[in-house]
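> Starting from these lines, generate the structure:
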Amino acid sequence: MPFQNEFLTHTAMQITPRRLGLTYCLGYVFLEAFQAVYLGSLFQQVDSFRLGAWVFGLSFLGCALLAGVLYPNELKTALRSRSIVVSLNIMVALTWCCYFLAVQLIEPAIVFTIFSGMVPLGTAFAQRKAIATSPMKNQRGEVIGLALILLAILFLALITLSGHSGFVRGGWATALAGVVLAVISGTATAYVILLSVKWHEQGASPVIQFGMRFMLYVPIALMAVQLGIDAKPEASIPMAFPALVLIGMVVIALPLFLMQKAISLVSASFIAALTALGPAMVFVLQLLDGRIAYAPATLAGLAIYIVGALLAVSGIDSDVGSVVPDAQVA
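Predicted coordinates:
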């Protein structure tokens, strides 16, 4: 028994906030990549706004009820931060509305890569004062990595506009709309992370934050369903819709909650950099599965992106463990 107690104590000491936050981030990256590789085609056969309304609507109701029962005083305190609540809801709505629309217009792999890359770029832009006052020698890898990510995004945008990507639903105007929507979606996600850090500092727990962020998106999604913006014929749905919602809770809602948990443990910069690894994980899973579903030009852009993402993560390692954001978001 003494040996067992010593082992448990040693194990608990090994699970530091830094490692736990890293685990949550990697869980987010893996589930997002798993969804893209194995379930992407499945979700493309259903109304994305209908699925999003159910998945995020249930997340909102579940977290709101849980917070109301277990943390009523904390919930009241958190909701007093009206500016953060409103800003967070606007950014979340922008993220998902733009993302779901973008994947209907251009190649989903390009949307996912641009989205993932804009998260660390958007975070770096919001934190430019902190970056400007930091020693460049400690950030060289990060800066080079972000530059390569930006180069990859520009390259992917160029091949999409020129018709050399795998898919565009229309002409150059449609391609441009898809690229812009993907950029907005990723940038909005960067601000979601920064706003969440600020709200965490004011006492809002992950459960409260995760539930309260969908109050605006759900009614917008329901309106989009009524307007038939992404309507699909019932015959195209491959399984019962409740089963799709259950799958969505696991591969859409759960990874977002894992990211929310990480926000209280590691810095916003590190979360954003790890988020950028999503397309690299997608590539690895497709390689293991024996299928690389990319157009040649898309694959070239992805190669540039992966190098940049790895450099960005290695360059920002010193920020791990910092809960305080590098810059405040109004």
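
> When you work out contacts or count neighbours from here on, use the C-alpha atoms and nothing else.
OK.

> Next, count neighbours for I271.
29 (other CA atoms under 10 Å).

> which element is it on?
Per DSSP states H and E: I271 is located in helix 268-275.

> L22 now?
Counting by DSSP H and E, L22 is found in helix 17-34.

> chain center to that helix: distance?
The chain centroid and the centroid of helix 17-34 are separated by 11 Å, computed with CA atoms, centre = their mean, to the nearest Å.

> Before we compare anything, build this one as well:
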Amino acid sequence: MVLFLVAETLRLLDLYKSLRDDPRNVTNKGILLKQHAREQLTSALNASFPREQPWTESQVAVKFKNLRSEYVELKWLSSQPGFHDDGVGLSEEWWKNVKRLRPKAHAFRGKLPWIFEPKMKAIVGTQEPKQDHSEAWTAVEEEAEVDNQQLLQSQLQPQEGESSKEVADVGELTAVSSGAEPSDEGVVAPVRKVPQKRPRESDSSKNSEERGVLRAQDDDSDYDRSLARSVEQSSVAAAGMARGFQDLTSMFQEEAARCRVLEQQVVRDTRELSFLVDQRHVLLAIANSLEHSTRATADMAKGYRELVSAFVRGKTDAERQKQPEVDASVQPVTT
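The predicted structure is shown next:
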């Protein structure tokens, strides 16, 4: 799953709106973008937020499709008696009734006001997502499914490679032993019989101990590698979260400036009042997102510290375990 930060999603909608304003860029229904416009949208979004792996056209299209679906749920939610845009005053019983009537709409609990509503309203208006079934949109959805399948296959390839290697090893063994007839149990007889000595009990127990030590070492190595990967991934995630927080802060400052301008305009022209109300909703939603992001960043930092501490402890313990072996290998010099 590809996650879009709030700032990235707002930028996506701004770009979408600017492209949609040109009639040459939209399909017959007037909402979905044509192929060349979708390419421009994806390119502009990637230029606004450079990433290690740029978004694909299908990922951006699916994100917009999901936003349209959420907007429909919000419109239904807003039609319910007692609804408030900011979510204040909605009782537990009210939300239970929403969950009973329309479970998907219940996902908005704790997410009101919805920061994307004004921009989606400007793009979609009163139309619902699934009214436009153009071939271009269907093709993009199919591309998204193909991308997901390819990602899943790429994750499974290492495991398949290991399995094929095992099969190859068995094939080599069979090829070497193909000159002999198999027994009733299906075991390939060796070409050359070598007398086998019955292992002594002491040798057997020694071998078992050695195998146990090797297995424990392998387990420790796997754990260390897994922990190192987790530290690396957490570091990347923390950097991304910090970058998103900075973008969200910048966006809050921009929207606050717009709000001040509208407040001045309302003094001269009361027709701007509805725009000011929408702008304040956007500002409040960004403020809520900043609050959530602050808590999430603190939790991420705490988890990262614990992960690094575990990694350092593991390394220290490993060094201590190796130290007696080194000391034992050093023999005292006698004269």
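
> What is the resulting TM-score of the chain superposition?
Once the chains are laid over each other, their TM-score by TM-score structural alignment, normalised by the length of structure 1 reads 0.27; 149 aligned residues with a CA RMSD of 6.7 Å.

> before we move on, the earlier item: can you tell me which helices and strands the helix holding L22 of structure 1 packs against?
Applying 3 or more CA pairs under 8 Å, 6 or more residues apart in numbering; DSSP states H and E, we find helix 17-34 of structure 1 packed against helix 254-263, helix 268-275, helix 278-289.

> Pull the distance from the shortest one to the chain's centre.
For helix 268-275 of structure 1, the separation from the chain centroid amounts to 10 Å (computed by CA atoms, centre = their mean).

> cool, and the first one?
Taking CA atoms, centre = their mean, the mean C-alpha location of helix 254-263 of structure 1 is offset from the chain mean by 9 Å.

> could you point out which element follows the biggest helix by length in structure 2?
If you go by DSSP state H, structure 2 has its longest helix at helix 201-268. Beyond helix 201-268 of structure 2 on the C-terminal side, the first helix or strand identified by DSSP H and E is helix 273-329.

> burial count for E142 of structure 1?
24.

> host element of it?
Counting by DSSP H and E, E142 of structure 1 is part of helix 140-161.

> Direction-wise, compare that helix with helix 268-275 and give the angle.
Taking axes from the mean of the first three to the mean of the last three CA atoms, to 10 degrees, one finds helix 140-161 of structure 1 and helix 268-275 inclined to each other by 50 degrees.

> Helix 140-161 of structure 1 packs against which elements?
helix 108-126, helix 172-201, helix 296-315.

> Let me have those in JSON lines, adding distance to F34 of structure 1 and mean neighbour count as columns.
JSON lines is the format used below for those (distance: least, CA to CA, whole Å; neighbours: other CA atoms under 10 Å):
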{"stretch": "helix 108-126", "distance to F34 of structure 1": "13", "mean neighbour count": "26"}
{"stretch": "helix 172-201", "distance to F34 of structure 1": "19", "mean neighbour count": "23"}
{"stretch": "helix 296-315", "distance to F34 of structure 1": "17", "mean neighbour count": "21"}
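
> Turn these into JSON lines, including distance to E142 of structure 1.
Output for those, formatted as JSON lines (distance: least, CA to CA, whole Å):
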{"stretch": "helix 108-126", "distance to E142 of structure 1": "10"}
{"stretch": "helix 172-201", "distance to E142 of structure 1": "16"}
{"stretch": "helix 296-315", "distance to E142 of structure 1": "4"}
